[in-house]
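Novice: Dropping a prediction and its sequence here:
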Amino acid sequence: MNAGAAAAVDCEALADDAWLLRLGREIDPAVNARVHALAARLRAQPPAWLRDLVPAYASLALFFDPAAVAADAARDWLLTQYANLGAGEVGSQDARDVEIPVIYGGAFGPDLESSAAELGLSPQALIERHSGALYTVAMIGFAPGFPYLSGLAPELALPRLATPRTEVAAGSVAIGGAQTGIYPRPGPGGWRLLGRTPLRLFDAGRAAPSLLQPGDRVRFRPIDAAEFARLEAAS
């Protein structure tokens, strides 16, 4: 990557111990791939002062130990690493393939039928289209373990509900705008609920609390009520 490309990014202070590197301003798979490639590069040989990295759709937050490194030095290191990011590194990092079982419709997906009607599809056609795609975890945010998944077919995009629900069940699989995602815990939400997975998206007691990580590839697998109950009991 040349110096001109590096100069095009913005690097702003988030706090006394954090920098935010903005690679773009829109949801763009190519930009998101660069974010994850840069995160992988930084994690491969992290300096002792690096505390955490938080990738998002088009930005990367870097948290550092201010007692061990000057803020300007941390920023300069981040910009240098981005400037040296090679084209061959983008998309080359290892990614996991994760299957998410989902029961669609009914009480598990109360917006399936209305969403299908709005899209001019049958509920079954929407299930097939939604579960037939390969998604990428673009970022984790909103709530611990909530995956924002890129890869939704543009023709399946749906506006958020005009009035959000005050309670959405944990594991709810939903569409919000041009994205799909999974609610990891009960709480409010305004996305269209298509179904639910019995898997626990976030468990603070696990070694890796978040089931999904940025960069993971995700496929949804339709299941029935019996399999949902069995998997839920085992989770």
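Specialist: In hand now; what should we look at? What you are looking at is a predicted structure, and each value in this text was computed from that prediction instead of being measured.
Novice: only C-alpha atoms for contact and neighbour calcs from this point on.
Specialist: Fine.
Novice: Determine the longest helix present in the chain.
Specialist: helix 29-44 (DSSP state H).
Novice: Pull the distance from the helix or strand following it to the chain's centre.
Specialist: Remark: after helix 29-44, the chain's next helix or strand is strand 50-55, criterion DSSP states H and E. Averaging C-alpha positions (Cα atoms, centre = their mean, to the nearest Å) puts strand 50-55 16 Å from its chain's average.
Novice: Presented hereafter is structure B, for comparison with structure A:
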Amino acid sequence: MTPDVRVAGVTALLATFDTLTDVVAFRAGLTAAALPGVTGVVSGARTLLLRFDPTATDAGRLRALLSDVEPVRPSDDRADRDPVVVPVTYDGADLDAVGALTGMTRGELVAWHTGQVWTSAFCGFAPGFSYLTGTAPSLDLPRRDTSRTAVPSGAVALAGEFSAVYPRTSPGGWQLIGRTEVPMWSLDRTPPALAPAGVRLRFVDAAARS
């Protein structure tokens, strides 16, 4: 992949990609490369914003180094082998509706959700809300026709190509398939977000662990 890289102010570059998959893979490659002078990376659905220390590098040098970054796919042997484990109770209000949309039984849906590694592609909507992409083929689920005014904290949900965990009670229109007690956002933790962009997760069936 060859991103379109442009200057974004005096201490940042903006790299634009064709797909979200490319963004995730390139960010993983950046982490592995540990480019000198880079002080922060912010992920978007099609972009990566790279902040740099102008006393350590400059836009021209950093742009040249980016051409040597080798993307890392989630299934690549170089990827982190110890994803964060999130136990889930699969009793969500939309579990049967999702089964009807996909033609899957409850058991098949749970097996699909737990049988893959998820990567936080980017964060948004609320502090700690991570848009997770999986290694298995996406179900590409539609959002609910009517959003809920209050989705409970810890609700595990699906929409489009993503899965997510609601970090706090908030409105939401995603399909709810379960719940977890693992906090996605905590000011007692550094960083507060459990799954900032680039972090890998694996959901496990809490009922199977008990």
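Specialist: Good, I have the coordinates. Bear in mind the structure is a predicted one, so any value in this text is a computation, not a measurement.
Novice: So what's the gap between the longest helix of structure 1 and the chain middle?
Specialist: Relative to the centre of its chain, helix 29-44 of structure 1 is centred 13 Å away, using Cα atoms, centre = their mean.
Novice: What segments of structure 1 are helices?
Specialist: 3-7, 29-44, 71-83, 112-119, 123-131, 225-234.
Novice: helices or strands up against the third one?
Specialist: Counting contacts by 3 or more Cα pairs under 8 Å, 6 or more residues apart in numbering; DSSP states H and E, the secondary-structure elements packed against helix 71-83 of structure 1 are helix 3-7, helix 29-44.
Novice: Tell me which of those is the most buried.
Specialist: helix 29-44 (a mean of 20; mean count of other Cα atoms under 10 Å).
Novice: pretty sure T180 of structure 2 contacts G92?
Specialist: No: here T180 of structure 2 does not reach G92: they are 10.6 Å apart, not a contact under Cα atoms under 8 Å.
Novice: Need the overlap of contacts for those two.
Specialist: Shared contacts of T180 of structure 2 and G92 (Cα atoms under 8 Å, 6 or more residues apart in numbering): 155-156.
Novice: And those two? Which one has more around it.
Specialist: In this view T180 of structure 2 and G92 are compared by other Cα atoms under 10 Å, and T180 has more residues nearby, 20 against 17.
Novice: Looking at structure 1, name the residue matched to the more buried one.
Specialist: Counting by TM-score structural alignment, T180 of structure 2 corresponds to T197 in structure 1.
Novice: list the contacts for its match?
Specialist: T197 of structure 1 neighbours (Cα under 8 Å, 6+ apart): 100-103, 171-173, 228.
Novice: One more: A157 of structure 2?
Specialist: 163-166, 174-178.
Novice: Buried members of these into PyMOL, please.
Specialist: In PyMOL syntax, the buried subset of these is picked out as below (16 or more other Cα atoms under 10 Å):
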select buried, resi 163+164+165+166+174+175+176+177+178
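Novice: of all the contacts of A157 of structure 2, which comes closest to A126 of structure 2?
Specialist: Nearest to A126 of structure 2, judged by Cα to Cα, of the contacts of A157 of structure 2 is Y166 at 8.4 Å.
Novice: What span of structure 2 is the biggest strand by length in structure 1 aligned with?
Specialist: Taking DSSP state E as the criterion, structure 1 has its longest strand at strand 97-104. Using TM-score structural alignment, the residues of structure 2 aligned to strand 97-104 of structure 1 are 83-90.
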